[in-house]
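**Q** model the structure of this input:
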Amino acid sequence: MTSRAPSDGVWAVVTVHRPERVPPLLADLGAQVTGIIVVDDGSGPEFDPIRAEIASSGALMIALEHNSGIGAALNHGIRSAIDNGANAIVTFDQDSTVAPGFVTALSAARENALAHRVPAGPVVPEFFADVSQAGPSTRQGVVYAAHAIQSGMYLPADVVERVGLMDESLFIDLVDTDFEIRCRDADLPCIIAPGLRLPHRLGARYRIPGPLGALLPTLTLSTPFRYYYRARNRIVLGRRHPRHRARLHRDARADYAYFLIAWMLAKPRSTMRKLLAAGFRDGRDERMGRMRPALATEAARVTWRARPLPDAESA
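**A** The predicted model follows:
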């Protein structure tokens, strides 16, 4: 792990929460980076054996005492990487996988942009879970990101120094969107590495019954508590970034349609309605951080009026 790697000076930061095993991603990254930092976001003492396995693989293990959210977990890892001399950091979720040369492709995309005198900040793969992140391109062929997911994001240390870290108060959901917009406002727009793919599992796939299923036979649904954060942070980002109102309104409309579907499929619907209403209200009141424990307890009781698909069928 300490020997010279193809992307020397680049460190990987991998966030995990209640991991069932050592993420296979770590082995895939070993030959591509100078070092790997794994941040466990408050999984608890029962996960000590897995954390010990991760540490024995050569990764630097950071275990947070409490679940602090993706922003805080990423920031712990990014700060540690910079303290260890990283000139760039690539961030990942535990569910991502990478092919050989992935990190080099990200770095090469930024070097190409700078060689053409195109300002560039973070770099993301063109495809995240088969969804294109590409936006408009420059005359020099550099492609900007239309939106950017943090897993698989290449962060030069000088960008972090100029823009700052992730906003921990958002806790989870749209943390990467907020960071991407801040980079753009600092004239360090996010660009893509053309053709590069990052396979990733987005939530769980379900088969939808009834009339709705005729329109949407299958659908990816998140853990119910996530809808609170998504609703809250949509309101917060809309207020925070008025220069990007058109883009954020467009994204919000898509989310609101998704919220309606989630409400229709939730059991009980009254609890999903309560989660969404609390998110919108807390967004307007700028009540940030982790959701209230009583609300989290209610969210944990929500189930879906849908049949989960086996992993093979979901892929």
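
**Q** could you use CA atoms for every contact and neighbour count after this?
**A** Fine.

**Q** please enumerate the helices of the stretch 201-315 of the chain.
**A** Along the stretch 201-315 of the chain, the stretches classed as helices by DSSP state H, counting those that start in this stretch are 210-215, 225-240, 245-265, 269-285, 293-299, 311-314.

**Q** winner for burial among those?
**A** helix 225-240 (a mean of 22; mean count of other C-alpha atoms under 10 Å).

**Q** one more, for comparison:
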Amino acid sequence: MTDINGTTDTPPRPVAVVTAFRAPDDLVERIASLNAQVDKVIVVDDGSHSLGRLGLRDPDVVTIELEENVGIAAALNVGLDKARELGATHVLTMDQDSSLPGEYVREALQHLHRLQARGFRVAAVSPARFGEFLVSTTPGTPHPRDPIQSGQVVPMAVFDEVGGFDERLFIDGVDTEFTLRARGAGYEFWVLPGADMDHSLGEKIPVMVFGRHLTLFGKKRNHYYHAPFRTYYAVRNGLVLWRLHRRGNLGWLTRRTLALFWVTALGIVLSSDRDAQFIATVHGLGDGMRMRLGRIPEKTLRALARRRR
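**A** Okay, the predicted model is just below:
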């Protein structure tokens, strides 16, 4: 019997859901590492048909090949449905390029249980650091401002109440939208102190000013490159979040939008495909204002391809 916080009278049964697209060869090692921490690993290939060559034969690894690319939100939801079918009490959501310490799931479940025993409504526990970045938390609290979905341990009861991921967003902002929806339902996200997750952030480009690497607050600043189509989704979905969740989140969304503006501006200025980055931003703004959701339009992809030549 599961209560509203996801606690049970029986031992937890965590299941990992890993989304893949053009799965890299080293995903096999990551899955093996996860498999030692959870009851089952569900790998959902988002339409790239790339899992067959990996030779995943472990009975505790369930592979699902989607016929077409439907976006990370839909792929995650397919994995969640399968995890529910397998009797999961908790779900660990993971990107294909993320790796966790060997005791992470056990420690996350223990932390989650302690918080629930104190009466907190816990949406998820996530790592305190990913890549080279310490997770930004609300000042004076252990609550991450905008936790990425990779590395989160979520009670299945939370998904049952709040719902899964918003498939209209396709990619980018999917985790943020879930965070805002869960918080609106009275849940909070927590970091697991001391837990580090290896996570790919994209190609690092130094921010140069007058030929010197920019240093702010004692730290050298870099821009992490993403392809123009990702810029489109980030900009579009950033506007959509305002439409969906502005009530009660004005300050939070303002800070996030300013950060997005900075990242997008750096992409336009620093990237070798700056023309395509600019076009992606313009199209993302237009579609976001019109609430045109789902997969990036083909005409936008063609415009980006022309600008990248």
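
**Q** can I get the helices of the stretch 201-315 of the first structure in JSON lines with distance to Ala109 of the first structure?
**A** Shown next, in JSON lines, are the helices of the stretch 201-315 of the first structure (distance: least, C-alpha to C-alpha, whole Å):
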{"stretch": "helix 210-215", "distance to Ala109 of the first structure": "39"}
{"stretch": "helix 225-240", "distance to Ala109 of the first structure": "28"}
{"stretch": "helix 245-265", "distance to Ala109 of the first structure": "25"}
{"stretch": "helix 269-285", "distance to Ala109 of the first structure": "36"}
{"stretch": "helix 293-299", "distance to Ala109 of the first structure": "41"}
{"stretch": "helix 311-314", "distance to Ala109 of the first structure": "31"}
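
**Q** can you tell which of the ones you listed is closest to Gln94 of the first structure?
**A** Gln94 of the first structure sits nearest to helix 311-314 of all those, at 16.4 Å, using C-alpha to C-alpha.

**Q** and of the helices of the stretch 201-315 of the first structure, who's closest to Asp158 of the first structure?
**A** helix 225-240 (23.7 Å).

**Q** mean shift between the closest one and the second structure?
**A** Once fitted to the second structure, helix 225-240 of the first structure is off its aligned match by 0.7 Å on average (mean C-alpha distance after the TM-score superposition for the first structure).

**Q** what range does that helix cover in the second structure?
**A** Counting by TM-score structural alignment, helix 225-240 of the first structure pairs with residues 229-244 of the second structure.

**Q** what sits up against the matching stretch?
**A** With contacts defined as C-alpha atoms under 8 Å, 6 or more residues apart in numbering, stretch 229-244 of the second structure is touched by 169, 171-173, 177, 253, 257, 260, 264, 277, 280-281, 283-289, 291, 296, 301, 304.

**Q** check contacts around the residue nearest to the spatial centre of the second structure.
**A** Centroid-nearest residue in the second structure: Gln149, 3.5 Å away (criterion: C-alpha atoms, centre = their mean). For Gln149 of the second structure, the contacting residues are Thr93, Met94, Asp175, by C-alpha under 8 Å, 6+ apart.

**Q** could you dump those residues into TSV and include distance to Gly52 of the second structure and neighbour count?
**A** As requested, the contacts of Gln149 of the second structure are exported to TSV (distance: C-alpha to C-alpha, whole Å; neighbours: other C-alpha atoms under 10 Å):
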residue	distance to Gly52 of the second structure	neighbour count
Thr93	21	22
Met94	20	24
Asp175	28	19
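
**Q** end to end, how far does stretch 17-27 of the second structure reach?
**A** End-to-end span of stretch 17-27 of the second structure (C-alpha to C-alpha, to the nearest Å): 13 Å.

**Q** ugh, typo on my part, it should be stretch 48-59 of the second structure
**A** End residues of stretch 48-59 of the second structure are separated by 22 Å (C-alpha to C-alpha).

**Q** do the same with stretch 277-293 of the first structure
**A** Using C-alpha to C-alpha, first and last residues of stretch 277-293 of the first structure are 16 Å apart.

**Q** on that earlier part again, out of the helices of the stretch 201-315 of the first structure, which is closest to Leu196 of the first structure?
**A** helix 311-314 (22.1 Å).

**Q** over in the first structure, find the residue span stretch 69-79 of the second structure aligns onto.
**A** With TM-score structural alignment as the criterion, stretch 69-79 of the second structure aligns to 67-77.

**Q** tell me the spacing between the aligned partner of Gly283 of the first structure in the second structure and Ala227 of the second structure.
**A** Matched across to the second structure, Gly283 of the first structure falls on Gly288, judged by TM-score structural alignment. Plainly put, Gly288 of the second structure is 18 Å away from Ala227 of the second structure if you go by C-alpha to C-alpha.

**Q** then Lys40 of the second structure?
**A** The value you get for Lys40 of the second structure to Ala227 of the second structure, if C-alpha to C-alpha is used, is 33 Å.

**Q** the two: which is more packed in?
**A** Between Lys40 of the second structure and Ala227, counting by other C-alpha atoms under 10 Å, Lys40 is the more crowded of the two (23 against 16).
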